[in-house]
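The sequence isn't on hand, but the structure is:
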C-alpha cells in the first residue's frame, strides 16, 4: 500500500477484491450523500463498472484525521507515446476504448461538496510523489477541474473537449405548451407541426419500462435504431462490453429507481426510445433510438425530448441534462451550456515538456495565420 501526505490530507492506494465490496459500498454511499456528484460517480454506476472489469482497479482513499473524505478508483495502463511506454492512471475509467465506450461524464473524485479542489489536489499530489505512473487522466469532467491547484512539476493537457447542454425544469412545464412558449419561434413551430402530423398530443404516449426485463427489452429495441443511425461511427450496441455493462446496470439497479427507458409512440408507430438516468433530482439523457422517416417535417427527436422534459417536470425533477456532444436539438431545447473536458495531468519530464512546447507553437502559428488571413481579407475589401 502506497500513501502520501498533502497538508493534513493523506492519500492511500490499495487493491480491492470482492471481499472488500461491502465496506467500500458503505464508505462510498456515505460520501455520496454529501457529495455534489452525478450518477456516474454514484455507487449504482461504480459497482457495475467494477463488476464488468472484474475488479481490476486500485482504490485511492483520502483521509483527514483518519476519517475518509475522498474516494476514487484508478486503473493502471501503459501506452506508447513519443517513442516511449508511458504508464498511466485512469480515474474511474480503464483507458481501453472498447471498455470505455460506456462513457461516463461528470467523472471526478467522490468527496463532500465544496472540498473537490482540495481532495483532487491531494490525489494529484499523490500521483506526483509516487513512481507508479507518468500521467493521470481524469474526465470527462466539467472544465472547472483545471482550477485545481497543482505544483509546478505537473503539466495539464486537455486531450478532449465538447459542449454540454442542460435545461432547468419548472413545475409549469407539466403543460407542454408552457415549455414550448420559451423556445424560439422556429423550434416551437417545428415541434407543434410534428405533433400535429403524429396525430395530435392526445395520440402520443410515453410508456416507461416497469421492470428490469422490460427495460432491457426496450433498450434492445432502441439499440436497433441506434445502430441504423450511427452506421458510419460504431454504435455502442455493436460493442459486446457496452451491451453487457448496461444490461448488468439495469439488472442490478433498475429497482432502485435510477433508470428510465421510455418508449414514445403514437397510435400507429414508435417515435423514439430514450434511455435516461435519474439521480438527486436530475435527469441525465444517455442515449436514444429515433425512428426517422423520409418526411422532413417530422422531428421525432425534438418531439421526444420536449415530451420527456414535460414528463419529468411533472414528476418534480429539477434538471434535464443532455450532457456532452454537439447537437442542434440540444441547443434548441436547453438554457445552459458548459464545457466538458478530459484532463491529462503529467509529470514535467522531457517528452511531455517537448509535447507541450510543440502544441503551444502550433497554436500560436495557427492564431497568427488566422490573423494574417483576416488582415489580408480586410485589405482586399
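Perfect, thanks for sending it. This structure is a prediction, so every number in the text was calculated from the model and none was measured.

For the rest of this, base every contact and every neighbour count on C-alpha atoms.
Noted.

Ignoring the adjacent residues along the chain, who's closest to the most centrally placed residue in the chain?
By C-alpha atoms, centre = their mean, the mean C-alpha position of the chain lies nearest to residue 105, the distance being 1.8 Å. Excluding the flanking residues, the one nearest residue 105 by C-alpha to C-alpha, 6 or more residues apart in numbering is residue 140, at 4.9 Å.

here comes the other one, which I'd like you to weigh against the first:
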C-alpha cells in the first residue's frame, strides 16, 4: 500500500538529513533539476523551508517531493501551493525546469494522486501549481479522474542532438543555408580579428573565479532588464556555490575564446550524457560587425561536447532566436494549475478572469501593439 508522510520543519539541517535518504535510490534522479544534488543545493540556500512529502510502498521509499504554500493575496488566508518551489521570486530564481514529482516511474500516478489530494484538502489551499513539466500525462490523468479543474500553459524548449557532431562543420551542416552562411562569416570574423577559437574547462578549484567573472558579465547584460540577474541574488549565488563545490560532477564551467579575447562563459548542467545550457556571460565588447560572440560560443560548445560523446545539447525553455537558429528539435514544457473542487473557488476564478479581461482591453481610440 502506498502512503505519503509530510515533514514540516524550520530546521534546515534536519531537512537536508532527510533528503540524504533519497540520494542513492535508483530511478529518482531523472534530470539535473530533480537530482539530489540540485534539491540539496536549493534547500541549502533557502532561509525558509518547504514541506517534504515522502512516498512509501509497504514501508519502502519510492519517491518524494517538496512544496510550499503561499498566500495568494496578502492579508487573506487563501493559499496556493508550489511543487519544488516556494512561490517567491528571490528564492525560486535558480529556476527549475523539467519539474515533476520525484518518484520511481511505476508509482508515479499513485504518488501524484496522493500529493494532490493531500495538498488540496489542507485548510485554505485552493490551487496547486506545477511549473515547467516535460510530461504532464499522469498529472492530467489524475486531475481528470478526480474531476479537478485545471489550467495548462506551455513554453517551447529547444535542443540539438550531438550523435553525429564531431566538428564545427558538423554543427553548421544542420542549419538553414542562410544561417549557415551567417555563422560561417561570424566564425571567420572571430578568427581573423582575434585569433584561433578554443574551449577551456574550469577545474573545481577555479569555481569561485568562474562565478565571479560570469556574474560581472551576466549583470552587465541583464541588470537593466525586467528579468534582472540571478548573480545579484544572494540565494541564487548560494545555491550555485553549493552545487559547484559539493557536486562538481553535475556542472561544467567553460569559456570560449578567440585568440586571447574572451567571447563568453557558459554554465552547463551535466546529466546522463546530456548537456543542459543553464546560463552564460557574453563579452559584448567582442562584438564586431557580423561577429556574434554568443552564437559562436554555442557552436564551439556543441562541437566540443559532440566530440566528447554527449547525446544532446539542450538550450532548455524560452523563446529566443538563437535557440531556434542553432537547434534542430523543439519540445514543450507545461505549467499546470490544479484547483480545489469548491463553488467559492470556481466563482473566484470566474471573477478574476473577467477582471483581467476588463483591464487588458485597450482604451477607446488606442491601438494594441
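Nice, I can see it. Quick caveat: nothing in here was measured; it's all calculated off a predicted structure.

Cross-check the contact I'm expecting between the residue nearest to the centre of structure 1 and residue 161.
No: if you go by C-alpha atoms under 8 Å, residue 105 of structure 1 and residue 161 don't touch, sitting 11.5 Å apart.

any idea which element the residue nearest to the centre of structure 1 lies in?
If you go by DSSP states H and E, residue 105 of structure 1 is not part of any helix or strand.

Enumerate every residue touching it.
Contacts for residue 105 of structure 1 were tallied using C-alpha atoms under 8 Å, 6 or more residues apart in numbering; they are 40, 139, 140, 141, 323, 324.

Likewise for residue 183 of structure 2?
172, 295, 296.

Apply 7 Å and report the result again.
If you count contacts by C-alpha atoms under 7 Å, 6 or more residues apart in numbering, residue 183 of structure 2 has none.

when you align them, which residue in structure 1 goes with it?
Using TM-score structural alignment, the partner of residue 183 of structure 2 in structure 1 is residue 191.

A helix includes that match, no?
Yes: counting by DSSP: H, G, I helix; E, B strand; the rest coil, residue 191 of structure 1 falls inside a helix.

how about residue 127 of structure 1, what's its match in structure 2?
Using TM-score structural alignment, residue 127 of structure 1 sits opposite residue 119 in structure 2.

which SS state does its match fall under?
Here residue 119 of structure 2 is helix, with the state taken from three-state DSSP.

okay, how far is it across stretch 49-64 of structure 1, tip to tip?
27 Å (C-alpha to C-alpha, to the nearest Å).

List the buried residues in that stretch.
By neighbour count on 16 or more other C-alpha atoms under 10 Å, the buried set for stretch 49-64 of structure 1 is 49, 50, 52, 55, 56, 57, 58, 59, 60, 61, 62, 63.

tell me the contacts of the third one?
To tie it back to what came earlier, the one meant is residue 52 of structure 1. Here residue 52 of structure 1 is in contact with residue 245 (C-alpha under 7 Å, 6+ apart).

contacts for stretch 219-230 of structure 1?
Here stretch 219-230 of structure 1 makes contact (C-alpha under 7 Å, 6+ apart) with 235, 237, 261, 273, 288, 289, 290, 291.

and if you look at stretch 166-183 of structure 1?
188, 307, 310-311, 313-314, 316-323, 333-337.

And the residues you listed, which of them are buried?
In these, the ones that pass as buried (16+ other C-alpha under 10 Å) are 188, 307, 310-311, 313-314, 317-323, 333-334, 337.

Return the subset of those residues lying in strands.
Using DSSP state E, the subset of these located in strands is 319, 320, 321, 322, 323, 337.

Disregarding residues adjacent in the polypeptide, which is nearest to the fifth one?
In this case it means residue 323 of structure 1. Of all residues not flanking residue 323 of structure 1 in the chain, residue 164 sits nearest, at 4.8 Å (C-alpha to C-alpha, 6+ apart).

Kindly state which residue of structure 2 is aligned to that neighbour.
Matched to structure 2 by TM-score structural alignment, residue 164 of structure 1 sits across from residue 157.

now the helices for the stretch 101-250 of structure 2?
108-120, 137-145, 168-173, 177-193, 207-222, 234-246 (DSSP state H, counting those that start in this stretch).

Distance to residue 353 of structure 2 added to these, as JSON lines?
Shown next, in JSON lines, are those (distance: least, C-alpha to C-alpha, whole Å):
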{"stretch": "helix 108-120", "distance to residue 353 of structure 2": "21"}
{"stretch": "helix 137-145", "distance to residue 353 of structure 2": "21"}
{"stretch": "helix 168-173", "distance to residue 353 of structure 2": "46"}
{"stretch": "helix 177-193", "distance to residue 353 of structure 2": "42"}
{"stretch": "helix 207-222", "distance to residue 353 of structure 2": "32"}
{"stretch": "helix 234-246", "distance to residue 353 of structure 2": "33"}
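
just so I know, which of these lies nearest residue 81 of structure 2?
helix 108-120 (7.5 Å; C-alpha to C-alpha).

Mind giving me the packing neighbours of the closest one?
The contact analysis (3 or more C-alpha pairs under 7 Å, 6 or more residues apart in numbering; DSSP states H and E) places helix 108-120 of structure 2 against helix 137-145.

One more pass at 8 Å, please.
strand 2-7, strand 125-133, helix 137-145 (3 or more C-alpha pairs under 8 Å, 6 or more residues apart in numbering; DSSP states H and E).

which residues make contact with the helix or strand just after the first one from outside it?
Reading on from strand 2-7 of structure 2 to the C-terminus, the next helix or strand found by DSSP H and E is helix 12-19. With contacts defined as C-alpha under 8 Å, 6+ apart, helix 12-19 of structure 2 is touched by 9, 36, 40, 43, 44, 49, 52.

my guess is residue 362 of structure 1 is in a strand, correct?
No: Residue 362 of structure 1 is assigned helix when assessed by three-state DSSP, not a strand.

what sits against it?
So residue 362 of structure 1 contacts nothing (C-alpha under 8 Å, 6+ apart).

and it, how far is that from residue 368 of structure 1?
10 Å.

coming back round to it: which one in structure 2 is aligned with the residue nearest to the centre of structure 1?
Matched across to structure 2, residue 105 of structure 1 falls on residue 97, judged by TM-score structural alignment.

circling back to that earlier point, switch the contacts of stretch 219-230 of structure 1 over to JSON lines; also include secondary structure.
Shown next, in JSON lines, are the contacts of stretch 219-230 of structure 1 (three-state DSSP):
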{"residue": "235", "secondary structure": "coil"}
{"residue": "237", "secondary structure": "helix"}
{"residue": "261", "secondary structure": "strand"}
{"residue": "273", "secondary structure": "strand"}
{"residue": "288", "secondary structure": "strand"}
{"residue": "289", "secondary structure": "strand"}
{"residue": "290", "secondary structure": "strand"}
{"residue": "291", "secondary structure": "coil"}
